[in-house]
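1. sequence and predicted structure are below.
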Amino acid sequence: MVHTLRHLLFALLLAALAAPAIAQEEPVSEPSEPIAAERTISDSAIAARLSDIFSEIRGLEDIVIEVNAGVVSLSGTVSQQGDGVRAVAIASRLEGVVTVEDAVERSLAVETSLSPAIANLENSLRRGWEALPLIGLALAVFIIIWIVGHLLASWKFLWKRLAPNPFLVEIIAQAIRFIALIVGLVVALNLVGATALMGAILGGAGVIGLAIGFAVRDTVENYISSIMLSLRQPFRANDHVLINEHEGKVVRLTSRATILMTLDGNHLRIPNSTVFKAIILNYTRNPERRFEFELGVDANDDPVAAMACGFAAMGALDFILREPKPDAHIKAVGDSNIVIRFMGWLNQSEAEFHKARSLAIRATKDALEEDGFTLPEPIYRLRFDGNVPALLTEAASDASAKPSAQPAPTRIPSASDVEAEAQLLDVRPDDHITEKVDEERAATGEEDLLDNERPVE
């Protein structure tokens, strides 16, 4: 009895657990009848619709249309290949069309192919004739903007107040003309509706400008250097300068090069890009210039007394400046002499540098010799490995056999010698190169970016 009751309770528990799963399953019903595939648009309606569309489009009138079970077959001839592609695209978009079979061929007849071209030409001429007033208006606007920009660029008196030199004035004027040209072209193309052409022109101009920029990179660098030099003004006309290893007097600064006249009278053109990056030594900026030279006295002489003697000799010269004072110091002590360096100052605007230095060396040397100082020559030691007494005896006999040397006759200086010496003693600066530079600047009308009214860097 208990065993039977246990089986009954187990069966009721299984039934309770299975009931929700059975309730969640939905019965699958089979369709009572098959679904019919019905077409809403008939083949004749599709053919009629395509025929009406093609009859309204030029070039598609001769296309033959056949429709069977939604499949459209196009045949016939067209004058242009694009007409057949267009017909296929139109038929494909029509409702009820399953697919399109393209059998359209292009007609190669001359009259058939020529008539569309003539029609397009006539249409273009007609539209061009109708657009003549608009083109004329755009051209008038372009000319007006260009004239206004040209007049604005010609007001150089206004730009001279804004720009520091004529070179920048010309750059501003050219920039205004270029901007006016671009603005006029853009406005004119916008008026006629040629925005695509405008974009192509601007894009092509950008590409061409980039290519030209790479091609003329050195020229552009030279041009920019000219602008910077005209702003900085590192030298004046007729300044004595040393640019890297090139020395001369400045003739002018142009938009491309700096022109020097070398000290031997030749023209030297240095690109401004080189000048802008070069080390420039200007001798004219400070008229006071120091020179120096070296003399050697005997190792047994008093070097301080020698320095005082040379100091006094240079101080007695008229072209040597009293302030700053001349100076001297011992540079080195050699095997047979003491090297003394003498230094003095002169005014380059009153004395020629190299000639004054030469006369200072002469005066110092003469003063040292008059005061008993010896300017020794190099001493060489000779070594004899043979019979020294025999060699000395032979040398003495040769010397006694030679006749005694006669003293050289005293040369009487002529008038020309006196005049030449007086000319050499004249230390006034040579103005020949300066005069040639001034003559060239006055004779030639080339542009010059040097402005004496602007401060020098």
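-> Arrived safely.
2. alpha carbons only for contacts and neighbour counts from here, please
-> Noted.
3. now the strand or helix carrying P133: how far from the chain's centre is it?
-> Taking DSSP states H and E as the criterion, P133 maps to helix 132-153. Relative to the centre of its chain, helix 132-153 is centred 34 Å away, using C-alpha atoms, centre = their mean, to the nearest Å.
4. that one: which residues count as buried?
-> By neighbour count on 16 or more other C-alpha atoms under 10 Å, the buried set for helix 132-153 is 134-135, 138-139, 141-143, 145-147, 149-150, 152-153.
5. elements contacting the following helix or strand past that helix?
-> Read in the C-terminal direction, the helix or strand following helix 132-153 is helix 156-162, with elements assigned using DSSP H and E. Helices and strands touching helix 156-162, by 3 or more C-alpha pairs under 8 Å, 6 or more residues apart in numbering; DSSP states H and E, are helix 166-191.
6. that older thread, quick one, the helix holding P133 and helix 166-191 angle?
-> Calculated by axes from the mean of the first three to the mean of the last three C-alpha atoms, to 10 degrees, helix 132-153 forms an angle of 170 degrees with helix 166-191.
7. ok, residues contacting helix 132-153?
-> Helix 132-153 has contacts (C-alpha atoms under 8 Å, 6 or more residues apart in numbering) with 172-174, 176-177, 179-181, 183-185, 187-189, 191-192.
8. take a look at this one as well, against the first:
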Amino acid sequence: MNFDPQSIYELISGKLENWITTAIEMLPNLVMALLVMLLFYVLAKIIRKFTGKLLSRVTGNKTVTALIQTVLAVLVIGIGVFFALSILNLDGTVTSLLAGAGIIGLALGFAFQDIAANFISGILLSIRHPFGIGDIIETNDYFGTVQKLNLRNTVIRTAQGQIVYVPNKVVYENPFTNYTKNGERRIDLACGISYGDDLEKVKKVALDAISSVEQRDQDRDVEFYFYEFGGSSINFYVRFWVDFHKHPDFWSAQSEAIIKLKKAFDNEDIMIPFPIRTLDFGIRGGEKLNTMLPDTSSANGSEGNAEGGSGE
């Protein structure tokens, strides 16, 4: 093989000349493509800023806001790249990129569908805002205070102090209760009284006792309803409302109501039956013990008389 420096030089110079000629011919298109890229870059920054202001009114989650801003900005810049490639007559490259992006997106969608579902659910929860940080909620058998809402999980601190991570998809797709939303909560106390007690008296005493609970909402009346003839008692509900922002607001009011109701019943000699069989000997209309047992004194007297008679 002969090594000819002249032929190699001519080959290289020819290639360079072709490239330079092509570059000069494409220079206007190249400038136009750069201008298009610059335009879409500026447009992406404007959209990012506008989106941030808009989302700040809809959701207070800064993580979600920043993520949506970034996604929109990348999408706008990506569109600008495709336009720039089209101006440079690289339509084949654009088609290949779109096809590749579609295939990759489909594969990732199948592989990370659970993550994507949690991600989208987190965005929807942040936008709809059914609960906020510090709200007390119950979802999927977990009851506690919301500590954080990120793109994957809703973090809840239970009343026992445990941290629970609930997937956003589960929270979004299932019913949940927000106890903080209304700022108040109703307390239902169930109790029973003896069949021998005066029902009107029981109702009055119970209403007076619950009305004296300090945490009670004074704008709402205390409700009282008898609802059942039980096996050993007549059962009733007494209901009242309290302001509710934290767990102790509910528990302390409920505890105070139980104490006041028990004291009031004790003072008025109203009996709360035990959940066992109660023998009632004249306490509440029952038969007295001395009427149920045989008269032993008379029986002993008869036996004594009989012995004395035989002795004679």
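-> Yep, that arrived. Since the structure is predicted, the reported quantities are computational estimates derived from the model, not experimental observations.
9. got a TM-score for the pair?
-> With the length set by TM-score structural alignment, normalised by the length of structure 2, the two chains reach a TM-score of 0.70; 264 aligned residues with a C-alpha RMSD of 3.3 Å.
10. check the offset of stretch 117-130 of structure 2 from the chain's centre.
-> Offset of stretch 117-130 of structure 2 from its chain centre (C-alpha atoms, centre = their mean): 12 Å.
11. who's in contact with R269 of structure 1?
-> Contacts for R269 of structure 1 were tallied using C-alpha under 8 Å, 6+ apart; they are A257, T258, I259, L260.
12. determine which two of the residues you listed are furthest apart.
-> For these, the farthest-apart pair by C-alpha to C-alpha is A257 and L260; their separation is 9.6 Å.
13. most neighbours, which of the contacts of helix 132-153 of structure 1?
-> The most neighbours of any of the contacts of helix 132-153 of structure 1, using other C-alpha atoms under 10 Å, belong to A188, which has 25 neighbours.
14. and that residue, what's its match in structure 2?
-> The pairwise alignment with structure 2 assigns A188 of structure 1 to L85, based on TM-score structural alignment.
15. how close does that match get to A101 of structure 2?
-> Here L85 of structure 2 is placed at a distance of 16 Å from A101 of structure 2 (C-alpha to C-alpha, to the nearest Å).
16. leaving out the residues flanking it, which one is nearest to R322 of structure 1?
-> Once flanking residues are discounted, R322 of structure 1 sits nearest to G315: 7.1 Å by C-alpha to C-alpha, 6 or more residues apart in numbering.
17. so N244 of structure 1 sits against T274, correct?
-> No: between N244 of structure 1 and T274 there is no contact under C-alpha atoms under 8 Å: 9.2 Å.
18. okay, now R441 of structure 1: neighbour count?
-> By other C-alpha under 10 Å, 17 other residues sit near R441 of structure 1.
19. which strands or helices does the host helix or strand of L295 of structure 1 pack on?
-> Taking DSSP H and E as the definition, one finds L295 of structure 1 inside strand 288-298. Taking 3+ C-alpha pairs under 8 Å, 6+ apart as the contact definition, the neighbouring helices and strands of strand 288-298 of structure 1 are strand 337-347, helix 353-370.
20. and the gap between G132 of structure 2 and L34 of structure 2?
-> In this structure, G132 of structure 2 lies at 45 Å from L34 of structure 2, with C-alpha to C-alpha as the measure.
21. now check structure 2 for the residue matching A175 of structure 1.
-> When structure 2 is aligned by TM-score structural alignment, the residue opposite A175 of structure 1 is L72.
22. and stretch 300-310 of structure 1, which stretch of structure 2?
-> Per the alignment by TM-score structural alignment, stretch 300-310 of structure 1 matches residues 196-206 in structure 2.
23. in terms of neighbours, single out the busier of N244 and T274 of structure 1.
-> Between N244 of structure 1 and T274, counting by other C-alpha under 10 Å, T274 is the more crowded of the two (16 against 13).
24. aligned to the more buried one, what sits in structure 2?
-> Per TM-score structural alignment, the equivalent position to T274 of structure 1 in structure 2 is V170.
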